[in-house]
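1. Okay, predicted coordinates and the sequence, questions at the end:
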Amino acid sequence: MQITQAVLEKNNGDHFKVKVIRQILWIDGIRYELREIYGIGNSEESFDDTGSGEECVICMTEPKDTAVLPCRHMCLCSECAKALRLQSNKCPICRQPIEELMEIKINNVDR
């Protein structure tokens, strides 16, 4: 079962916009809340050809594949994430303490 909680927001005109507040999944009696991972999508806002925003913010060579929890910033490769966890234990984006690292493998068929 999936539950989506949303609100209707009225724009300046007569149009309404749906804003999703929370999504919850129930699978085999276990509740899961779906949450966004920041930095996992392709960046549409590319101003030049110098970078795609898909590389690790530490080494800037390897593709990012690790999200920092609880802030949910996906900004590190797995090797830099392990080293950062031992050295500073803070997210390089927001400086929030790292509680857990979540490695996410993405298959890019389009490229």
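-> Thanks, I have the structure now.

2. drop to CA atoms for contacts and neighbour counts, all remaining ones
-> OK.

3. quick one: Val68 and Ile24, what's the gap?
-> Using CA to CA, to the nearest Å, Val68 is found at 21 Å from Ile24.

4. put this beside the first:
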Amino acid sequence: MEKNKQLGESMVATASHAQITEAVLEKNDENHFQVKVIQQILWVDGVRYKLREIYGISSATEATGNDNDSGKECVICMTEPKDTAVLPCRHMYMCSECAKELRLQSDKCPICRLGDKSR
């Protein structure tokens, strides 16, 4: 597997944009298989980015069909749609205006209390 990984990354090094998806096939029952994504990597102009899940984004996109669904609004102001993710924890639960205000008050995520280690 490591040799295949090195081969994939060396092929990407020559391209300006590429995506690598590492996945495995899992057998569900006698006749059915399921693909399970292990990780995704993007290469843009020679720079490698590892894609990560954003927690809370699925409820925001799933709720667009019905305006009565909860889960799509900011948990702070409860009026605007959530559109901002907190790093490094990747929680997405608030709007950009509330995120700006919260950033002035604290470096910690109100959901998990993980602080921003990049500052």
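-> Happy to help now that I have it. No experiment lies behind these values; they were computed from the predicted model shown.

5. returning to that earlier point: more neighbours: Val68 and Ile24 of the first structure, which one.
-> Between Val68 of the first structure and Ile24, Val68 has the larger neighbour count (other CA atoms under 10 Å), namely 27 against 15.

6. what about the more buried one, helix or strand, and which?
-> strand 66-69 (DSSP states H and E).

7. Which positions in the second structure sit opposite the following helix or strand past that strand in the alignment?
-> The helix or strand immediately downstream of strand 66-69 of the first structure is strand 73-76, counting by DSSP H and E. On the basis of TM-score structural alignment, strand 73-76 of the first structure is assigned to residues 91-94 in the second structure.

8. on average, how far is the matching stretch from the matching bit in the first structure?
-> Its matched residues in the first structure lie on average 1.1 Å from stretch 91-94 of the second structure after superposition (mean CA distance after the TM-score superposition for the first structure).

9. Quick one: the strands in the second structure, in order.
-> Along the second structure, counting by DSSP state E, strands occupy 17-27, 33-44, 47-51, 84-86, 91-94.
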